[in-house]
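**Q** this one's sequence-less:
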């Protein structure tokens, strides 16, 4: 983030979304190199500045690499068609933002797990106090317009009642929530960090619960 230090955030321009719309049809090294200046000025720069303004409240965020890992993929397209970033509270969890041709996605939660984490998560969901607290958090998040997602099992995991009152939560192997806000007018203004912060604050109870009960 040092490259942009001292530069005020003025908004994410429409050119960022056009860049990714064009990339979807021109996903090759030649096109990328020809348009890298647009990536730097319309995507990387503004997102870096936006995240710097959010850092005091949510911690430092890391922009993901734009290159895809194609070593084991049948799809050899070299570049991601979205730019993501994570303000991490612990390994694999925190507050997430993603910019693509579809607009801006704002999310948070835990997207990875270890067997030990998963065991702690399920035990906390099963326990009445912590489990009911998580259910209330998820209900509030859904009421606020977020989609609750994550990797899930088809059935309740072994060792838990299939009619458990929080059966759907027990099926989760990861737990995230997000909302695609599209391309609202505020995104191209200096007020964008406040709008992102408002949504991240709505997700803070989920991130805090996971950090308390299922951290690495």
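**A** Noted; the coordinates are in hand. Only a predicted model underlies this, so the values are computations on that prediction, with no experimental measurement involved. Numbering: from 1, shown residues only.
**Q** can we go C-alpha only for contacts and neighbour counts from here?
**A** OK.
**Q** which strands and helices sit next to whatever helix or strand residue 104 lives in?
**A** Residue 104 is located in strand 103-110, with elements delineated by DSSP states H and E. Strand 103-110 is packed against strand 93-100, strand 175-182, helix 192-213, with contacts defined by 3 or more C-alpha pairs under 8 Å, 6 or more residues apart in numbering; DSSP states H and E.
**Q** structure two is appended below for comparative analysis:
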């Protein structure tokens, strides 16, 4: 399955307009059919990814929402989404793709790094940002992703000089890259290749972050 079907987009549009259990129950067979189609697309993308990266697994997310602690009580997510896990503890970062009418996007990076990883990244930036800035300023990176995204602290993290010249990076709490797509782009026959090229363009960033997160500040490996 090398392309997204228009029926998939139409189903998701209908679900957004009729996000209730009765409608979903009456259209369960359509959902199951579209779910099978989209899973085939993600599997095809996984095979593409394996040509240039080590992928351990594909996880497709459930369409059912957990509404227990949410103000939004709609029971279903009007999108399909999945992520690809990189293999071994030496390869950090992961690939994510969401298909949602008018709001489709891919993403990769580090959404909620644990406190140890976050400190290690900040210490690396405190010491030297020349390599990461070279990656972020690369024309290919800018073409696909624009810039590094994510939430930041309002002030310097504890223990860091507030006047450090690289405080813009040190303050970050998340380190994410994204690319959005229109419905026309999602339905185009080259969408699979475009996603794959985007994920491939993340590799220099992933390679850098993997090196940082698997070594100490002297560059010595901290994993077996």
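**A** Sure thing, it's come through. Everything quoted here is computed from the prediction, not taken from an experiment.
**Q** mind listing the helices in the first structure by residue range?
**A** 14-23, 29-38, 45-58, 115-126, 128-143, 167-170, 192-213 (DSSP state H).
**Q** now the ones you listed in a markdown table, with distance to residue 73 of the first structure?
**A** Formatted as a markdown table, these follow (distance: least, C-alpha to C-alpha, whole Å):
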| stretch | distance to residue 73 of the first structure |
| --- | --- |
| helix 14-23 | 19 |
| helix 29-38 | 17 |
| helix 45-58 | 28 |
| helix 115-126 | 25 |
| helix 128-143 | 34 |
| helix 167-170 | 31 |
| helix 192-213 | 31 |
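**Q** nearest to residue 93 of the first structure, out of the ones you listed?
**A** helix 192-213 (7.3 Å; C-alpha to C-alpha).
**Q** elements contacting that closest one?
**A** By 3+ C-alpha pairs under 8 Å, 6+ apart, helix 192-213 of the first structure packs against helix 45-58, strand 93-100, strand 103-110, helix 115-126, helix 128-143.
**Q** among the helices and strands packed on strand 103-110 of the first structure, which is the most enclosed?
**A** strand 93-100 (a mean of 24; mean count of other C-alpha atoms under 10 Å).
**Q** quick one: it to the second structure mean distance?
**A** Superposing on the second structure and averaging over aligned pairs (mean C-alpha distance after the TM-score superposition for the first structure), strand 93-100 of the first structure comes out at 1.0 Å.
**Q** what does that strand correspond to over in the second structure?
**A** Residues 93-100 of the second structure are matched to strand 93-100 of the first structure when aligned by TM-score structural alignment.
**Q** can you list contacts of that stretch?
**A** 9, 12, 78-86, 104-110, 186, 199, 206, 209-210 (C-alpha atoms under 8 Å, 6 or more residues apart in numbering).
**Q** try 7 Å this time
**A** 12, 78-86, 104-110, 206 (C-alpha atoms under 7 Å, 6 or more residues apart in numbering).
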